[in-house]
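A.B. asks: can't give you the sequence, but here's the structure:
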């Protein structure tokens, strides 16, 4: 009888420890997952600010320079893809396309110094530059949150429970292919 009671107590302690570890792991992973989601919301907010600024900038530049329709068309197409993107990966790809098209516009503007003398264009360019900086900072913070989360679900002992709980690795916000090269505009 005493031996049976000891076995029951040992089993109960083991179950309590495993239950506590499972609960603690779950709570940690939920917290980290929410941090990733919250940081992505901040990135999306910055992307939305860029999305909202671009039409004003494009219209201001169009008024001074109607012959660069290809650049404006690419920006419009990229904005449309951004608006229609549903998943995080689609939003990242659309954002990268928009960033590339915007880079081409900036090169065009550098080739037309008279545009820089237009006050509206200057103000919008300053706002856009500030927004681009914010986007970069928030992307970095998002990637750090993803790194922390991914490490949490891949390290022992959490990795034993993460798959059973439905937690999967998240994707980093990566630069678009070819982003290391400056855009070229030929006239």
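C.D. replies: Perfect, I can see it now. As the structure is a computational prediction, the values presented were derived from the model and not from experiment.
A.B. asks: From here on, just use CA atoms for contacts and neighbour counts.
C.D. replies: OK.
A.B. asks: so who does residue 8 touch?
C.D. replies: Contacts for residue 8 (C-alpha atoms under 8 Å, 6 or more residues apart in numbering) come out as none.
A.B. asks: what's the distance between it and residue 181?
C.D. replies: Residue 8 sits 67 Å away from residue 181, going by C-alpha to C-alpha, to the nearest Å.
A.B. asks: Next: residue 131.
C.D. replies: Plainly put, residue 131 is 21 Å away from residue 181 if you go by C-alpha to C-alpha.
A.B. asks: neighbour-wise, which of those two wins?
C.D. replies: residue 131 (18 against 7; other C-alpha atoms under 10 Å).
A.B. asks: For residue 179, which three-state class applies?
C.D. replies: coil (DSSP: H, G, I helix; E, B strand; the rest coil).
A.B. asks: distance of it from residue 86?
C.D. replies: On the measure of C-alpha to C-alpha, residue 179 and residue 86 end up 23 Å apart.
A.B. asks: Next: residue 48.
C.D. replies: Distance from residue 48 to residue 86, by C-alpha to C-alpha: 14 Å.
A.B. asks: higher neighbour count, the two?
C.D. replies: residue 48 (17 against 10).
A.B. asks: Give the next helix or strand downstream of the host helix or strand of the more buried one.
C.D. replies: Secondary structure from DSSP states H and E places residue 48 in helix 2-64. For helix 2-64, the following helix or strand on the C-terminal side (DSSP H and E) is helix 69-84.
A.B. asks: next up, a second structure to put side by side with the first:
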């Protein structure tokens, strides 16, 4: 009788452990999805600001057609990206195109003084900061989730219930290169 009670308690402890581990995996997976949606929200905000910015610059720099086309194409690619990897590539393209757009704006002092342009530029800068924070939060969440998927004993449950590791949002190599400063 006592052996049966002990075996029952051991089985109950194992079942509770499995439930706790499973629920923690689900919770972390959902945090990863939530963190990704936060990045998505900020990327959407940025893509919404870009047409206004482009139109403002167009009024001053009518001959910069290729720059506007690059920004528009990069924005479209970002809006159509589905996976983390596609989003990374499209985001890097858009960042490069925006750098070119702001370089064009530098050639037009009256544009730089335009209140609408300055406001759009400030909003875009704030959004870029939010994107950077959201990326960091996402990657931290992915790290916790992936650790849980890889560490014993939760890795057994992760494998059994088909929990897949999440992708990190990585910066392009061109963005991590040390800039060359010359005086």
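C.D. replies: It's in. No experiment lies behind these values; they were computed from the predicted model shown.
A.B. asks: Contacts only, for the aligned residue in structure 1 for residue 130 of structure 2.
C.D. replies: Correspondence of residue 130 of structure 2 to structure 1, assessed by TM-score structural alignment: residue 134. By C-alpha under 8 Å, 6+ apart, the contact set of residue 134 of structure 1 is residue 46.
A.B. asks: Could you give me the buried positions within the strand or helix carrying residue 134 of structure 1?
C.D. replies: Per DSSP H and E, residue 134 of structure 1 falls inside helix 119-154. Neighbour-count burial for helix 119-154 of structure 1, counted by 16 or more other C-alpha atoms under 10 Å, picks out 121, 124-125, 127-128, 131-132, 134-135, 138-143, 145-147, 149-150, 152-154.
A.B. asks: Check stretch 2-20 of structure 2 too.
C.D. replies: residue 18.
A.B. asks: Please name every helix or strand in contact with the strand or helix carrying residue 111 of structure 2.
C.D. replies: Secondary structure assigned from DSSP H and E places residue 111 of structure 2 in helix 109-112. With contacts defined as 3 or more C-alpha pairs under 8 Å, 6 or more residues apart in numbering; DSSP states H and E, the packing partners of helix 109-112 of structure 2 are helix 84-106.
A.B. asks: tell me, the helix it packs on lands on which residues of structure 1?
C.D. replies: So helix 84-106 of structure 2 sits over residues 88-110 in structure 1, by TM-score structural alignment.
A.B. asks: what's the answer for stretch 50-65 of structure 2, then?
C.D. replies: Alignment of stretch 50-65 of structure 2 against structure 1: residues 54-69, by TM-score structural alignment.
A.B. asks: What residues of that stretch count as buried?
C.D. replies: Counting neighbours by 16+ other C-alpha under 10 Å, stretch 54-69 of structure 1 gives 54, 57, 58, 60, 61, 65 as buried.
A.B. asks: how about JSON lines for those residues, with distance to residue 168 of structure 1 added?
C.D. replies: Shown next, in JSON lines, are these (distance: C-alpha to C-alpha, whole Å):
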{"residue": "54", "distance to residue 168 of structure 1": "35"}
{"residue": "57", "distance to residue 168 of structure 1": "40"}
{"residue": "58", "distance to residue 168 of structure 1": "40"}
{"residue": "60", "distance to residue 168 of structure 1": "45"}
{"residue": "61", "distance to residue 168 of structure 1": "45"}
{"residue": "65", "distance to residue 168 of structure 1": "48"}
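A.B. asks: on that earlier part again, and the helix holding residue 134 of structure 1, how far from structure 2 on average?
C.D. replies: Here the mean offset of helix 119-154 of structure 1 against structure 2 after fitting is 1.0 Å, by mean C-alpha distance after the TM-score superposition for structure 1.
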